[in-house]
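>>> Just a sequence and a predicted model for now, questions to come.
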Amino acid sequence: MQETASDITGREFLAFTLGAEEYGIDILKVQEIRGYETVTRIANAPAFIKGVINLRGIIIPVVDMRIKFNLGEPVYDQFTVVIILNIGGRVVGMVVDSVSDVTTLMPEQLKPAPDMGNAFSHEYMIGLGTIDERMLILVDIDRLMASEEMGLSDVEA
């Protein structure tokens, strides 16, 4: 049986925290990581849309993932970061509690996503990544940011 390149190389994920949980997103979707800065609030936007920031002349929406996933009141401190994502040519900011590292997961470390009921829609999960005693909830960030409930479908980069 021949091994393929993906069997040998695995996939890289950016690990970040929201509350007590650790999540991961495909590193290829990440454009940059910035410290949290005050955003300009947009009237009538959903609570999880913190507002917009000017990123080198491009106005981008900023989503607070702690609010989006209903994980309690966000606290903005020196560890809070905005992950700038480039998804299908659209630039979006994502506020998270902190970023820990970039980790490579081999195929045998990826487990299917369990059905979590209404707490977190498993349609936005790729699965779970296991690294020793550590577990990453792997988010399908393309699907999440493109979902109708995010309301970002008409935002252009």
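Okay, I see it.
>>> From now on I want contacts and neighbour counts done on CA atoms only, so please keep to that.
OK.
>>> Tell me the spacing between Ala43 and Ile49.
In this view, Ala43 and Ile49 are 10 Å apart by C-alpha to C-alpha, to the nearest Å.
>>> Those two: which is more packed in?
Ile49 (24 against 7; other C-alpha atoms under 10 Å).
>>> Who's the closest spatial neighbour of the more buried one, skipping the chain neighbours?
Val63 (4.5 Å; C-alpha to C-alpha, 6 or more residues apart in numbering).
>>> adding another structure so you can compare the two:
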Amino acid sequence: MEQATDQTGATQYLTFTLDDEVFALDIGKVREVLDYTTVTKVPQTPDFMRGVINLRGNVVPVVDMRLKFAINATENTVNTCIIIVEVAVDGEVTILGAMADSVQEVLDLEPDQIEPPPRIGTKMRTDFISGMGKRDEQFIMILDIDRIFSGEELAAVQGENIAAAANE
């Protein structure tokens, strides 16, 4: 996995919010950020799967990150956006839209500003958190986008339902 680093060893991250929490994605995984647009619902997909959008002629599945992380759903605001990301699962790259409450900034974090993810017993999955960034007094959860979705979930997201919706 390539990370965007500068000469000092810092890695660039795109930060975004869900509820009151700040999350970050390696900028190398981010293609672009879109204003929220109409999402076409797809029947028989998981709750977190909001539907699909047309991105320059391509069907792109959109995932509500709040629902994926079991954070209460909320009304969309003027700041709601869709972060277009590349997710690698089983050697295949999939383009996904990740719905976020708002995008904050691109942030450089040095290796010494990142701690390993917390160990929280065995009940909570934290393997999709690649680290905890620290800036001032704020913690930023750095996500490993490739580990957030299982192969089965992505297969459901990429499945026949979406192909059928694209043909409507």
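It's in. From a predicted model like this one, the values you see are computed outputs, not experimental measurements.
>>> So after superposing, what's the score?
A TM-score of 0.87 describes the superposed chains when it is computed by TM-score structural alignment, normalised by the length of the first structure; 150 aligned residues with a C-alpha RMSD of 2.0 Å.
>>> just to revisit the earlier point, mean per-residue distance, the host helix or strand of the residue nearest to Ile49 of the first structure to the second structure?
According to DSSP states H and E, Val63 of the first structure maps onto strand 58-64. Superposed on the second structure, strand 58-64 of the first structure shows a mean distance to its aligned partners of 0.4 Å (mean C-alpha distance after the TM-score superposition for the first structure).
>>> starting at the chain centroid, how far to that strand?
Centre-to-centre, strand 58-64 of the first structure and its host chain are 13 Å apart (C-alpha atoms, centre = their mean, to the nearest Å).
>>> Show me what it is packed against.
The contact analysis (3 or more C-alpha pairs under 8 Å, 6 or more residues apart in numbering; DSSP states H and E) places strand 58-64 of the first structure against strand 49-55, strand 90-96.
>>> Of these, which stretch is the most buried?
strand 90-96 (a mean of 23; mean count of other C-alpha atoms under 10 Å).
>>> Can you give me the stretch of the first structure that stretch 96-105 of the second structure aligns onto?
Counting by TM-score structural alignment, stretch 96-105 of the second structure lines up with residues 92-101 of the first structure.
>>> now what about that stretch, what contacts it?
Contact with stretch 92-101 of the first structure is made by 14-19, 36, 60-66, 74-76, 79-86, as judged by C-alpha atoms under 8 Å, 6 or more residues apart in numbering.
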